[in-house]
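Q: Sequence below, structure please.
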Amino acid sequence: MDNQGFVTGEDDSKTNGGGTGSPDAPPVRMPRTVGAASGTAIIVGTMIGSGIFVSPKGILEGSGSVALSLLVWFGCGVLSMLGALCYIELGLLIPESGAEFTYLFHGLGPLHRFLGPLPAFLQSWSTNLLTLPASTAVLSLAFAEYCIQPFYARPCAPPPMAVPLLAVITCCLVTFTNCYSVTWATRAQNFFTVSKLAAIGLIIAAGVYSLAQGNSQYLATGFQGSTSSAGDVATAFYGGLWAYDGWNNLNCLTEEIVEPARNLPLAILIALPLVTVCYILTNVAYLSVLSPQQLLDSPAVAASFAEGVLGPAAFLIPVGVALSVCGALNGTILSTARRCLASARQGHLVDVLSFIHVRRLTPTPAAMFNCGIAVIMIAVGNIDSLIGLFSFCAWIFYGLVVLTLIILRSTRPDAKRAFRVPIWIPWLVLLMSCYLVVGPIVDRPQYEYFYVIAFLLVGVLVYVPCVYCKWRPNGMGSVTSCLQKTLELVPAS
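A: Prediction:
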């Protein structure tokens, strides 16, 4: 298996930092430290981030009515759960880290004879250079906005550079934590998960109190004003699926899960229903205090809700939101580095991204690579455009992954499956992913969608020389060797 990336055909001993690649040396692997509780915290902590505090406005605007918006939230939860069930089977059948890239690389069966590893490369290309850095940038910006907001009373606005500067600092600090220790990162994730569930619980409790006071007039509007546009509904789903995204992140750490046959399904089956219930109850709470128009006009839904119901204790909600978003950022960086490492290990990115720190056993180069691109996006992007770009691109490959599961049922029918989903589930997820990709292009085309398509076409042009023809840039071996010595890196087995 070639893990040299663009540097192909090179003897490992030239870049392994002093003989670590010797046949007699023990393999260097990231340890299995993620149990059921930590796995659940990673999923819940990544899913509950900025989405539930940012997306309600977009979903209500796209759906047009209170009742339809709640149905969209529920539908997004169901779709995420069905996708997660498919990922459980794939994660146990192909027990390697990397999630989508790994499944597309190993599982396309007959299509692999015609396309080779091109689909896996395009997934790696778009994920590591576009969607995951965009997700990291969105979460960093959201964290910075909620941290700075309490210090500037309306109508005063913070200095133009305050939010992006704090976002960059936050992104770098969380990346450093993930580079320093996996244990630190998972402990931080556990803390953030408890904190964000406490914030969600406070919102729900306040909403229950408001409903007990008889404030149900906004919920009673039902389906009044519901949209009839398929594109509007698909756009509303994008906002909801952004809030639910992270359901697949534990599959990025399959090689680091203790007893994956038990703990991978257990963590997913606990986390997804828990998050779905929390999201629906949180939206009900919002609408027990805010009218639909107030929700649409609010720049920060959770903060407006807190002002309307908590009085002097309203500051608790921005604090809870900031902790929630920071936890999602930590979980995203934790999984993103593993995706990047898995791609580089198969030769689809430069080989140094597949290395880990020799003592800390963390994917330091991959985490730093994601951080660098995210910092650029923080400087030039905005939250709304980045969310649309992320969701559209992500569901192209989610659909391809469930197609992989369908193909594996035919090509490997006798393989031992510790978990098996009914075949109608991947077919349904595939159908929904096609709708989510095609519907908005036909009904409400936006520039972001065409940017993604153009980016994938550029990926094809890069694939031919760099992966198919194994072209090697001059001096890449020296760069890799220098980075190994500077950052104390070794190839990961």
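Q: Going by C-alpha atoms from here, please, whenever you check contacts or count neighbours.
A: OK.
Q: tell me the contacts of the spatially closest residue to A342 that is not a sequence neighbour?
A: For A342, the nearest residue in space outside its immediate sequence neighbours is G98; the separation is 5.0 Å by Cα to Cα, 6 or more residues apart in numbering. By Cα atoms under 8 Å, 6 or more residues apart in numbering, the contact set of G98 is N251, C252, L253, T254, R338, R339, C340, L341, A342, S343.
Q: Next, the second sequence, to be compared with the first:
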Amino acid sequence: MWRHDGVRQGDILRSRGQSLSGPEGQAEGKCANLEGGKPAPNDAVNLERRVGLFSGVALIVGTMIGSGIFVSPKGLLERTGSVGLSLIIWALCGVLSLLGALCYVELGCMIPSSGAEHTYFMTAFGHLPAFLFAWVSIIILKPAMLAIICLSFSRYLVEVFSSQPCEPPILGIQLLGALTIVLITFINSYSVTLATKVQNIFTAAKLLAILIIIIGGIVKMAQGYTDHLATGFEGSTDSFGDIATAFYSGLWAYDGWNNLNYVTEELKKPYTNLPRAIIIGLPLVTVCYLLVNISYLTVMSPDELLASETVAVLFGGRLFGITGQVIMILTVVMSTFGSANGSCFTSGRLCFVAAREGHMVDVLSYVHTTKLTPSPALIFNAIIALVMVIPSDIGSLIDFFSFTAWIFYGGAMLALIVMRFTMKDKERPYKVPIVIPIIVLLISLYLVIGPIVDSPQIEYLYATLFIVAGLIFYFPFVYYGKSIPGMPRMTKFFQYLLQVVPTNMPDA
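A: All right, here's what the predicted structure looks like:
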């Protein structure tokens, strides 16, 4: 999309008064050696393999356990109508996420390039489905996820400094959310190593917060506080649409199980570490979510849980008083910050890969000459997320996100099934039984069609129209290869401004 020649790295280095004889300068000769799946060490324009197994697990767990477990319990319980059904859906969401993730292991090992669904759609279906995925994900889904998490982060952080019992001011939450987006984007643009360290630290912090909640719940259960859990399935809904939207709330909390596939080119030993990270991360998160929800219901009634916007804070106050509230707020703040950091990390890689394939403007596929980060893609994602902070309607954003995301998750399952027939001889280091992608595909169809049939909402129409609107850009700029007047000049301007250079396409 909008392809053209970029400024070479040597020109940018000369503009900065740097010699081409040092390690950075040698990159001009190394540009041709860039391989997305097999990056060369110390290549100044390469996304190097710097994500190990521990960081991979931290990326999965850190992005999955974010604001969802502190926001979603209310929505899920409200839509299911009973404690028993809500816990079953929490467990089923974990099973569904694990099945989907196992399919993504096969896809990621078979096609070891970053970009996840975009790369798989390109391979199985061609440019149009891949472009539509990139169009919706880069413009809506990924920025929406970052905006939701940062709004949740700011809401909890405002609670720490708020001395009033009333609702914190929306403007303050929005401004703090915007500043959080800027800070996280700076971290990810400055250094991959710094971003992964932040992810590891904050993942450890959020697991500590989860552990505190679980231990508190176990203590209360041991003391006999099981009245709310004993209500079982009383009041369960019989609406298929309500159950589907309840899955939306639960699956939002689990979303992130596919994030490691977005950074496959930066993962050390991907054939080994990709399946290991997923097999470790998904069951861990599922167990944590079930135990956390059980713990919530040992100290508060379903009505109290539904009435609270800050469930974890109420839980901490019930157990430890004011001190418990402050501690829980701080741990939730750290949890959501880590989740936002992981979301930003992977979102930038999707935008980078899509631009490298010609589905976005060229400059978004460039990387910093010395930091080795896709900073233009990261900044672009942040700008759109800043716009999405303005409405600050977290519930609507979650429904919009989940509805659209499961269209593409189902598409990835279909891509895997198709490639079983069109790429029979392709080496597959890991292979799932064919029944698994079929099951996930059927469930994804239910999650997309069920809410539309039972209880249509305007968000679903917006999502569908936005997907179709991508065709307006696809045909002139991708299919026919037209270019926007003045784009080469703008690209050079941003290259010099951001100190970025183009990269080569990876081998298929």
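Q: Buried members of the contacts of G98 of structure 1 into PyMOL, please.
A: Selecting just the buried residues from the contacts of G98 of structure 1 in PyMOL takes one command, with 16 or more other Cα atoms under 10 Å as the test:
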select buried, resi 251+252+253+254+338+339+340+341+342+343
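Q: circling back: what is the equivalent residue in structure 2 for the residue nearest to A342 of structure 1?
A: Superposed on structure 2 with TM-score structural alignment, G98 of structure 1 falls opposite G115.
Q: and the alignment partner in structure 2 of A84 of structure 1, what element?
A: A84 of structure 1 is assigned A101 in structure 2 as its aligned equivalent, the criterion being TM-score structural alignment. Remark: A101 of structure 2 resides in helix 83-110, with elements defined by DSSP states H and E.
Q: gap between the match of G98 of structure 1 and F133 of structure 2?
A: Plainly put, G115 of structure 2 is 11 Å away from F133 of structure 2 if you go by Cα to Cα, to the nearest Å.
Q: just I173 of structure 2 next, same as before
A: For I173 of structure 2 relative to F133 of structure 2 (Cα to Cα), the value is 31 Å.
Q: Same check on V478 of structure 2?
A: Applying Cα to Cα, one obtains 14 Å for the distance of V478 of structure 2 from F133 of structure 2.
Q: which of those two has more neighbours?
A: A side-by-side neighbour count of V478 of structure 2 and F133, using other Cα atoms under 10 Å, places F133 first with 24 against 21.
Q: Could you look up the next helix or strand downstream of the helix or strand harbouring that one?
A: F133 of structure 2 belongs to helix 127-136 when elements are defined using DSSP H and E. Next along the chain after helix 127-136 of structure 2, taking DSSP H and E as the criterion, comes helix 142-161.
Q: which bit of structure 1 covers that next one?
A: Residue correspondence for helix 142-161 of structure 2 in structure 1, counting by TM-score structural alignment: residues 132-151.
Q: Wasn't G225 of structure 1 part of a helix?
A: No - secondary structure assignment (DSSP: H, G, I helix; E, B strand; the rest coil) places G225 of structure 1 in coil, not in a helix.
Q: What are the neighbouring residues in contact with the aligned partner of it in structure 2?
A: Taking TM-score structural alignment as the alignment basis, one finds that G225 of structure 1 is matched in structure 2 by G235. Taking Cα under 8 Å, 6+ apart, we find G235 of structure 2 in contact with G81, S82.
Q: From G45 of structure 1, how far out is E259 of structure 1?
A: Between E259 of structure 1 and G45 of structure 1 the distance is 21 Å, computed by Cα to Cα.
Q: Over in structure 2, tell me which residue corresponds to H357 of structure 1.
A: Residue correspondence, TM-score structural alignment: H357 of structure 1 in this structure matches H368 in structure 2.
Q: counterpart of F53 of structure 1 in structure 2?
A: For F53 of structure 1, the aligned position in structure 2 is occupied by F70, per TM-score structural alignment.
Q: and its match, how many neighbours?
A: For F70 of structure 2, the neighbour count with other Cα under 10 Å is 22.
Q: Next up, identify which helix or strand it is on.
A: Counting by DSSP H and E, the secondary-structure element that holds F70 of structure 2 is helix 68-80.
Q: tell me what that helix is packed against?
A: Under the contact criterion of 3 or more Cα pairs under 8 Å, 6 or more residues apart in numbering; DSSP states H and E, helix 68-80 of structure 2 touches helix 83-110, helix 240-254, helix 302-307, helix 311-356.
Q: what residues does the second one touch?
A: Which is helix 240-254 of structure 2. Counting by Cα under 8 Å, 6+ apart, 64-69, 72-73, 75-77, 79-80, 89-90, 93-94, 97, 237, 285, 398-399, 402-403, 446-447, 450-455 sit against helix 240-254 of structure 2.
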